[in-house]
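Trainee: how does the following fold in three dimensions:
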Amino acid sequence: MEALAVRLSHLDSHVGGAIRVVAFYDTLMRRRVDLPALARASAGLAECVAGIRLHGTGQLIRMSPDGRQASAPPSPASSTAPITLDEEEIGTVWLERLSPPGPLDEVLLDRLAIAAAAVVERYGPARTTMADPALVELVISTGSDEAARARALRLLGFAADLPIRVLAVRSQLPLDQVGGLICPNRPVKAALLAEVGVILATTVNPAQFPAGVRAGIGAADSPDRSWRQARTALRFTTPRQPVVHYGDLGALALLTEIPPDAARDNADVAAITRMADSAEDLETLDAYCATGSLRQAADLLHLHHSSVARRLEQIAKTLDIDVTEPTGLARARLALITWRLLDD
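Mentor: Now for the predicted structure:
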């Protein structure tokens, strides 16, 4: 490689320099250096501050050309490159050059990013969000013994003392993107099992779920129990309530234990089934059940309250339930939820 670089440098100094940069990082990778050593060597080669940041752990490394940690406030990056592992962006590398980027900065950062990804993969669990489905299944399976479950969690990168919350997710977006949004800068893993997304997370920010994603969130208990709870909570999600915590269901969770045939035979559920052919009536009933208020339902539906009142009169006749009185409203709510569970 060095001989080739010398020969090419006589023809094109840029090509020769690029090959020398490649050889430089090949040597570092053969020596199995860690991330601080990579940043230190890169700063010395570039003669400016070099940085490495990992998204999953929040680890940040900035080294100056003298081999020490950069103490000055970060300057704007003159060049950046993503660190990718298993086709997922797991971090960033950059140079803080005060002058315009040099002719070899792009090559340097490209090789630094490749070397950083190799270090992450070699010295610990991959910091990618997507995980081996077999390991995730071992974590959430009721048939796993605790030793096997603990080993699987360790291989996935979770510390033994961290509580694990399990989520059941239906999403058109990539699961790694969803996981990164709801649990930024903390351990999080995702996998697709039987057409349902599984996310293992140490913390969850429900407000960060993207639009269009439905999720059931289990309690931070044993992962197998949390998974069962998450799947139950997912069944209760709706377009109006796309994220449901199992703990918020309370006694409503018992509805999932009703045999489907018994639920279909119930008069109130059967009435909802007949009414479901009218999307307008179904939407009106859903809004009224969600709010318990004529005016609030009208606000949700963007209608005048008198229009909603007329719709509810017709719905009451169809269901043979007076939804404007407390007992009738409770019956309608339970029937609507039970009907939805039948379709899940």
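
Trainee: make it CA atoms for all contacts and neighbour counts henceforth
Mentor: Will do.

Trainee: all strands of the protein, in order?
Mentor: Counting by DSSP state E, one finds strands in the chain at the ranges 49-54, 60-63, 79-85, 88-96, 165-170, 188-193, 196-201, 214-217, 243-245.

Trainee: mind listing the helices for this structure?
Mentor: Chain-ordered helices for the chain, with DSSP state H as the definition, fall at 2-11, 13-30, 35-46, 105-122, 133-140, 146-155, 175-182, 223-235, 260-265, 267-275, 279-291, 294-301, 305-319, 326-343.

Trainee: take the strands of the chain and write them to JSON lines, including mean neighbour count and distance to Arg311.
Mentor: Conversion of the strands of the chain to JSON lines gives the following (neighbours: other CA atoms under 10 Å; distance: least, CA to CA, whole Å):
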{"stretch": "strand 49-54", "mean neighbour count": "26", "distance to Arg311": "55"}
{"stretch": "strand 60-63", "mean neighbour count": "21", "distance to Arg311": "59"}
{"stretch": "strand 79-85", "mean neighbour count": "20", "distance to Arg311": "55"}
{"stretch": "strand 88-96", "mean neighbour count": "22", "distance to Arg311": "50"}
{"stretch": "strand 165-170", "mean neighbour count": "26", "distance to Arg311": "32"}
{"stretch": "strand 188-193", "mean neighbour count": "23", "distance to Arg311": "42"}
{"stretch": "strand 196-201", "mean neighbour count": "24", "distance to Arg311": "37"}
{"stretch": "strand 214-217", "mean neighbour count": "27", "distance to Arg311": "29"}
{"stretch": "strand 243-245", "mean neighbour count": "22", "distance to Arg311": "28"}
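
Trainee: how about this one, so we can line them up?
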Amino acid sequence: MEALALRLSQLDSLAEGAIRIVMFYDTLMRRRVDLPALARASAVLAECVAGIRLHGTGQVIRMSPDGTGASAPVPPPSCTAPITLDDEEIGVVWLERPGTPGSPELDALLLDRLAIASASVVERYGPARTTMADPALVELAISADCDEASRARALRLLGFAAALPVRVVAVRSQLPLDQLGGLLCPGRPVKAALVAEVGVILAARVEPGSFPAGVRAGIGTADRPDRSWREARTALRFSTARRPVVHYDGLGALALLAQVPQDAARDNADVAAVARIATSPEDLETLEAYCATGSLRRAADLLHLHHSSVARRLEQIGRTFGIALTEPTGLMRAGLALTAWRLLDD
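Mentor: Down below sits the predicted model:
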């Protein structure tokens, strides 16, 4: 009888604790608290450090029982639970209870409710769980006409924390944008959408060597997404098969060519000469190789031709221009004209 009474007493204690935990999180969810508040309240209730991590953004929140952020180093968790949304694991919650847990059952229930509450917060406020994003939100984030409050809200709904840097990339790609976004920024926040027939990728970070073959891209460098988007579109216009990925800050004074009215560019004699040369793919390829290398012999190596063959082609092309391409001034004029011609109708 004494053993049965002891078991019933323990059951009552667990039941009381379980009800308290359920009511506690129900109250927090009704108050629509954010993730830091959830972690803080959980740490106070559990009387140990509580943590939340979102896989998509890499955001980690650790709170101590006194309501402040927990300090490093991070010890191994005493127990964990996944955060799931639409049957997808989007993060994890945990407790860092030193020593032997007082009640593993109550800790498990607390984490279960914390995970449910965290999923509810993510669903309500973001971040979105997939790489593809609502084009309207992306367009709002990169619009020059958007006020800063609306831009900040759009970025938050897209999954970018206030302090998180946002890089903007303009792309033309046969590869689906969601796959491309995942390649460019693995394990970090990234969203992609098609806006005005141009792929837009917003990313916390862009790995320089992560662009697959066949992708043309322009990378903006400004801190504000609207300015970065303007830079990214400009850089994309300068991309070529030989130089498929262009950083705006690498253009320097060449970026000014993007501001030249197209009618003025077409009327320029050198640009018109490039247009005539472009009717011959062989001549255009030779001119591009020579302008890219600045050397007859290096152009020959690039084209896998004998340098004498390239010299003959350049002499013919020079006659179309009316200048000697092997002279420094001729090379400079040809390079500028070629770039200006590429920007036409782009």
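
Trainee: residue in structure 2 paired with Pro174 of structure 1?
Mentor: Aligning on TM-score structural alignment places Pro174 of structure 1 opposite Pro176 in structure 2.

Trainee: my bad, should have said Leu282 of structure 1
Mentor: In structure 2, the residue paired with Leu282 of structure 1 is Leu284, using TM-score structural alignment.

Trainee: contacting residues for its match?
Mentor: 274, 277-278 (CA atoms under 8 Å, 6 or more residues apart in numbering).

Trainee: returning to that earlier point: please identify the deepest-packed of the helices of structure 1.
Mentor: Ranked by average neighbour count under the criterion mean count of other CA atoms under 10 Å, these are headed by helix 223-235 at a mean of 23.

Trainee: give the aligned range of it in structure 2.
Mentor: Correspondence between helix 223-235 of structure 1 and structure 2 is established over residues 225-237, with TM-score structural alignment as the criterion.

Trainee: ok, and what's touching that stretch?
Mentor: Stretch 225-237 of structure 2 has contacts (CA under 8 Å, 6+ apart) with 141-144, 166-171, 216-222, 245-248, 251, 255, 258, 342-343, 346.

Trainee: recalculate using a threshold of 6 Å.
Mentor: With CA atoms under 6 Å, 6 or more residues apart in numbering as the test, stretch 225-237 of structure 2 has contacts from 142-144, 168-170, 217-222, 246, 248.

Trainee: superposed on structure 1, where does it end up, distance-wise?
Mentor: After superposition onto structure 1, stretch 225-237 of structure 2 sits on average 0.6 Å from its aligned residues (mean CA distance after the TM-score superposition for structure 1).

Trainee: structure 2: which residue goes with Glu257 of structure 1?
Mentor: For Glu257 of structure 1, the equivalent position in structure 2 is taken to be Gln259, counting by TM-score structural alignment.

Trainee: Asp270 of structure 2 matches what in structure 1?
Mentor: For Asp270 of structure 2, the aligned residue in structure 1 is Asp268 (criterion: TM-score structural alignment).

Trainee: mind checking how far its match is from Asp322 of structure 1?
Mentor: Between Asp268 of structure 1 and Asp322 of structure 1 the distance, using CA to CA, to the nearest Å, works out to 12 Å.

Trainee: swap in Arg40 of structure 1?
Mentor: Relative to Asp322 of structure 1, Arg40 of structure 1 is positioned 74 Å away (CA to CA).

Trainee: ok, Val119 of structure 1 next?
Mentor: 66 Å.

Trainee: what does Leu28 of structure 1 correspond to in structure 2?
Mentor: Checking with TM-score structural alignment, Leu28 of structure 1 has no match.

Trainee: what's around the closest residue in space to Ala108 of structure 2 that isn't next to it in sequence, how many residues?
Mentor: Distance criterion CA to CA, 6 or more residues apart in numbering; nearest residue to Ala108 of structure 2, sequence neighbours excluded, is Cys79 at 7.4 Å. Residue neighbour count, defined by other CA atoms under 10 Å, stands at 15 for Cys79 of structure 2.

Trainee: then Ser78 of structure 2?
Mentor: Applying other CA under 10 Å, we find 15 other residues in the vicinity of Ser78 of structure 2.

Trainee: report how many residues lie close to the nearest residue to it once chain neighbours are set aside.
Mentor: Using CA to CA, 6+ apart and skipping residues adjacent in sequence, the residue nearest Ser78 of structure 2 is Glu96, 5.2 Å away. Neighbours of Glu96 of structure 2 under the rule other CA under 10 Å: 22.

Trainee: contacting residues for Trp94 of structure 2?
Mentor: Neighbour list for Trp94 of structure 2: 50-51, 79-80 [criterion: CA under 6 Å, 6+ apart].

Trainee: so which of these is the most crowded?
Mentor: Taking other CA under 10 Å to define a neighbour, the member of these with the most is Ala50, carrying 30 neighbours.

Trainee: and that one, what does it touch?
Mentor: By CA under 6 Å, 6+ apart, the contact list for Ala50 of structure 2 reads 39, 43, 62-63, 94-95.

Trainee: quick check: the aligned residue for it in structure 1?
Mentor: Under the alignment defined by TM-score structural alignment, Ala50 of structure 2 corresponds to no residue in structure 1.

Trainee: now the element after the host helix or strand of Ala50 of structure 2, going C-ward?
Mentor: Following DSSP states H and E, one finds Ala50 of structure 2 within strand 49-54. Tracing the chain C-terminally past strand 49-54 of structure 2 and defining elements by DSSP H and E, one meets strand 60-63 next.

Trainee: just checking, what packs against that next one?
Mentor: With contacts defined as 3 or more CA pairs under 6 Å, 6 or more residues apart in numbering; DSSP states H and E, the packing partners of strand 60-63 of structure 2 are strand 49-54.

Trainee: if we go to 10 Å?
Mentor: In terms of contact count using 3 or more CA pairs under 10 Å, 6 or more residues apart in numbering; DSSP states H and E, strand 60-63 of structure 2 is assigned the packing partners helix 35-46, strand 49-54, strand 88-96.

Trainee: before we move on, the earlier item: drop anything exposed from the contacts of Ala50 of structure 2.
Mentor: Buried members of those, scored by 16 or more other CA atoms under 10 Å, are 39, 43, 62-63, 94-95.
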